[in-house]
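In: need the 3D shape of this:
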Amino acid sequence: MESTEVSRRAQEYFCDFIFLQNSFNHKEHLYSILNHKEHKDFHKVHKVEDDFYKQSKSERTIASLR
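Out: Model prediction:
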């Protein structure tokens, strides 16, 4: 095999490697965005639960004072 052929094939493999690496990094980035969104949603749910608990606790306190 000629050295130019080897060089050309090496460049193709390198380009394929870079493409796969970028694809992997893109997927990792998308997963991190998704995890961040799920984490924010988790906190929203807990805030709603906390607010509900605080409201029901104050309602129970008011009811017990009557």
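
In: contacts, neighbours, all on C-alpha from now
Out: OK.

In: which stretches of the protein form strands?
Out: Along the chain, counting by DSSP state E, no stretch forms strands.

In: could you pull out the helices for it?
Out: If you assign secondary structure with DSSP state H, the helices in the chain sit at 3-65.

In: quick one more, to check against the first:
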Amino acid sequence: MGSLGIHSFYLGRAGRGIAQIVVTVVTLGLGGIWGFVEGILILLSKPGSSWHQDANGVELAD
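Out: Reported below is the predicted structural model:
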């Protein structure tokens, strides 16, 4: 589901999530690279950064 941008909705970035869905559908799946890169950024983010918090500002668990 990461290639569709579902993680963006969880992180409170609905506009980005919708854009990822549109790009992935229009490019017949090639836009999934965007979600893959963001997934890596989330996994490598340090606690306290905006990538390491959900929509309510709660730290993501490792």
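
In: tm score of chain vs chain?
Out: For these two chains in superposition, a TM-score of 0.29 is obtained (TM-score structural alignment, normalised by the length of the second structure); 25 aligned residues with a CA RMSD of 3.1 Å.

In: ok, how many other residues are close to residue 37 of the second structure?
Out: In terms of burial, residue 37 of the second structure registers 12 neighbours under the definition other CA atoms under 10 Å.

In: now it: which helix or strand?
Out: Residue 37 of the second structure is located in helix 32-44, with elements delineated by DSSP states H and E.

In: so what does that helix touch, helix or strand wise?
Out: Packed against helix 32-44 of the second structure, as judged by 3 or more CA pairs under 8 Å, 6 or more residues apart in numbering; DSSP states H and E, are the following elements: helix 14-26.

In: picking that back up, please point out which parts of the helix holding residue 37 of the second structure sit buried.
Out: Buried residues in helix 32-44 of the second structure, counted by 16 or more other CA atoms under 10 Å: 32, 34-35, 38-39, 42.

In: what angle do it and helix 14-26 make?
Out: Compare the direction of helix 32-44 of the second structure with that of helix 14-26 by axes from the mean of the first three to the mean of the last three CA atoms, to 10 degrees and you get 140 degrees.

In: circling back: and the buried residues of helix 32-44 of the second structure, which is closest to residue 26 of the second structure?
Out: Closest approach to residue 26 of the second structure among the buried residues of helix 32-44 of the second structure (CA to CA): residue 32, at 10.8 Å.

In: so that closest one sits right up against residue 24, yeah?
Out: Yes: counting by CA atoms under 8 Å, residue 24 is a contact partner of residue 32 of the second structure at 5.6 Å.

In: fine, thanks again, bye for now.
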